[in-house]
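Build the 3D model from these lines:
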Amino acid sequence: MNTTGINRPLSVLDLATVLEGQTPADAFHNSLRLAQHVEKLGYKRFWMAEHHSMISVASSATAVLLGYIAGGTKTIRVGSGGVMLPNHAPLVVAEQFGTLESLYPGRIDLGLGRAPGTDQITARALRRDHVAAAHEFPEQIQELQHYLSADNTGPVRAVPGEGLDIPIWILGSSTDSAYLAAVMGLPYAFASHFAPAQLHAALKIYRQQFKPSEYLDKPYTMACVNVIAADTDAEANRLATSFYQMFLGVIRGKLRKLPPPVDSMDGIWNEYEYAHLQQMLTCTFIGSKATVDTQIRQFIDVTAVDEIIVTANVYDQDARLKSYELLRSLFA
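Predicted coordinates:
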């Protein structure tokens, strides 16, 4: 294992994952416990993502939950990874995050995505008569920036929100978002933890097309990866079976809460499902400190991302905290 710490900021993406036998309320308490833990370890950000109609994910009311996390921590940056902007009026998002920034100044990030964060039926329920909202994503971002600007003199004002320094990030899992982040001169975060196929193409496009802006003078990239670390490779691989089982539910269209680990996945997945899952989870690093260290360094060497954000779906909460602790020890 390399004795020199990895020189990158390290952050957390959390989905308030609901465990089998527990409720969303339990998930919220687990998320706060994790945020407090990684804050002490020196992680930079704690982000939460908007999802809907998923029994395993309780972070649907993202802005509300971020207030709970920010209120229970002191220094770590708290933000959305992300808010699915087409699901909301830009003014409401400006007011919500303006409120958060007013309460917790200098600690709030606003990551924006264009996907609904759910299935199409639920998306229609969210967007009601505005089903084409995703096609207006660039205009919605500009409207949101207008409301947050100190120069806004229009009849519609975001109070609170106006004039506050709330960094906006563009999130994506395809090359479309890379073009948008580049032309707008905004930092770019890629969802390689579940959609790795276009990661390298998107990073290349973003860097080549980037135009400096009042927000950012050069490209800044962050990639999300799955990491499960333990004392041994065998222990980490056993912990990962919870994650595999939950992900199988996504592949099969039968969503489930995060289940306890099993000794073996044999007989649980078939050959096709295993291959599909391995393809989706290319950016997943599981093992001992030494194993994860090698994997993370290889990922950074290939992608040259400026920051790593990590998610870990582990059933045992003490083991999850330890995974983040082991990972942090690899970084400078």
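
CA atoms for contacts and neighbours, from now on please.
Noted.

buried sites along the longest helix belonging to the chain?
The single longest helix within the chain, with elements called by DSSP state H, is helix 233-252. If you call a residue buried by 16 or more other CA atoms under 10 Å, then helix 233-252 has these buried ones: 233, 235-248.

want to put them side by side, so please do this one too:
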Amino acid sequence: MNHFIDDAKLKQISYSVLDLAPITEGGTPGEAFKNTLNLAQQAEKWGYNRYWLAEHHNMPGIGSSATSVVIGYVAGGTNTIRVGSGGIMLPNHAPLVIAEQFGTLEAMYPGRIDLGLGRAPGSDQLTAMALRRDSRANGQEFPEQLEQLRSYLDAGSSTNRVRAIPGEGQDIPIWLLGSSGFSAALAAQLGLPFSFASHFSPENTVPALTRYRSLFKPSKVLDKPYAMVGLNIIAADTSDAAHYLATSFQQQFLSVIRNTASQLPAPVDSMEGIWTNEEKNWVMNQLKSSIIGNRDEVREQLHSFLDETQADELIINTAIYDHSARLRSYEIVAEITGMK
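This is a model prediction of the structure:
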């Protein structure tokens, strides 16, 4: 199969950053946030389109649990890059609260805020209950919550008895996020942009994107489908260095499947002896949508990934222990794609 895409097309799409504010082994949340802001400032300088932060809870290695707060911190320390959620897990929150929070952010940083929404809890069931979610909820209520949220942001909501202030009448782009076909179909039905989590759900990527595009109905928001796809990229100046750096991410993912979630660990020379063959196969399958390598290897694999997905935009997750190496990875991608 020919995966070739000429560099002109490679340079035509947009590239964005997905950040979980990683807390490294021995590090603190404060350090994680300083690194997040520094990365956002560099990403803006290099030409990345948007900078999204993800809501997760009860995860020792993820600092972005209070997602709206971190978005405000990043937006306040940057000037032009779009900042948003990748995503807010709406079933964890009252729609009115999210409308107010993002209405506040949009009022502070007009024209720069995105609201990406997911329907998973972003946590385990015990934590989900601690977040005041109905223990029986399974995400099926998401369409109704989304409708409530959109109604609070609608300009016509000023006549309602319950109003989102700030929030009502503000033009805040809403994205639906998903790792299966559910949100793909809903985004298509509503004519909204869609972002797929290929970085941890690679098997469902093409079916979900196909479903979104085939079912899409034009709306006031979009006249044609717009799909952004999540991708893990760990780039370095040499292939060996990239694969060494990637062991931090692999160890962290392994700790999740072992139910021993940890801070982002330092890289190791080899994963052999750390994971079993069964664990290795599981981790590598889940992280199949990952590009690891030097400049030429990353460029070639980017061609293949874009050929397979036909993504309108890529949002890149890069979990690297050393902050300077993480910056360098994003810089290499910026150079390959012509942003920098």
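
picking up where we left off before, which residue range of structure 2 does the following helix or strand past the longest helix of structure 1 align onto?
Downstream of helix 233-252 of structure 1, the next assigned helix or strand under DSSP states H and E is helix 271-280. Mapped onto structure 2 using TM-score structural alignment, helix 271-280 of structure 1 spans residues 277-286.

which residues touch that stretch?
For stretch 277-286 of structure 2, contacts defined as CA atoms under 8 Å, 6 or more residues apart in numbering pick out 199-202, 250, 253-254.

Let's see that with 6 Å instead.
Residues outside stretch 277-286 of structure 2 that contact it (CA atoms under 6 Å, 6 or more residues apart in numbering) are residue 200.

What of stretch 39-52 of structure 1?
For stretch 39-52 of structure 1, using CA under 6 Å, 6+ apart, the contacting residues are 10-15, 59-60, 62, 76-83, 117-118.

Just the buried residues of the host helix or strand of residue 225 of structure 1, please?
Following DSSP H and E, one finds residue 225 of structure 1 within strand 221-229. Neighbour-count burial for strand 221-229 of structure 1 flags 221-229 (criterion: 16+ other CA under 10 Å).

so how far does that strand sit from its counterpart in structure 2?
Here the mean offset of strand 221-229 of structure 1 against structure 2 after fitting is 0.4 Å, by mean CA distance after the TM-score superposition for structure 1.

residues in contact with that strand?
By CA under 6 Å, 6+ apart, the list of residues contacting strand 221-229 of structure 1 from outside reads 188-193, 236, 283-288, 305-312, 323.

Of these, keep whichever come out buried.
188-193, 236, 283-288, 305-312, 323.

Just the ones of the residues you listed in helices?
When DSSP H is applied, these are split such that 236, 323 fall in helices.

can you tell me which of the buried ones among the contacts of strand 221-229 of structure 1 are in strands?
Among those, the ones falling in strands (DSSP state E) are 188-190, 284-287, 307-311.

so which two of those are the farthest from each other?
Maximum pairwise distance among these (CA to CA): 28.0 Å, between 188 and 287.

Map residue 78 of structure 1 across to structure 2 for me.
In structure 2, the residue paired with residue 78 of structure 1 is residue 83, using TM-score structural alignment.

wait, doesn't its match sit right on residue 113?
Yes - counting by CA atoms under 6 Å, residue 113 is a contact partner of residue 83 of structure 2 at 5.2 Å.

still on that earlier bit, can you go through the contacts of stretch 39-52 of structure 1 and name the buried ones?
For those, a neighbour count by 16+ other CA under 10 Å gives the buried set as 10-15, 59-60, 62, 76-83, 117.

secondary structure class for the aligned residue in structure 1 for residue 111 of structure 2?
Aligned by TM-score structural alignment, residue 111 of structure 2 pairs with residue 106 of structure 1. Secondary structure for residue 106 of structure 1, judged by DSSP: H, G, I helix; E, B strand; the rest coil, is coil.

and the gap between residue 106 of structure 1 and residue 168 of structure 1?
Residue 106 of structure 1 sits 13 Å away from residue 168 of structure 1, going by CA to CA, to the nearest Å.

More neighbours: which of these two?
Between residue 106 of structure 1 and residue 168, residue 168 has the larger neighbour count (other CA atoms under 10 Å), namely 20 against 17.

Map the more buried one across to structure 2 for me.
Per TM-score structural alignment, residue 168 of structure 1 is aligned with residue 174.

Residue 11 of structure 1 corresponds to which position in structure 2?
When structure 2 is aligned by TM-score structural alignment, residue 11 of structure 1 is paired with residue 16.

tell me which element that match is part of?
Assessed by DSSP H and E, residue 16 of structure 2 sits inside strand 14-19.

Much appreciated, bye for now.
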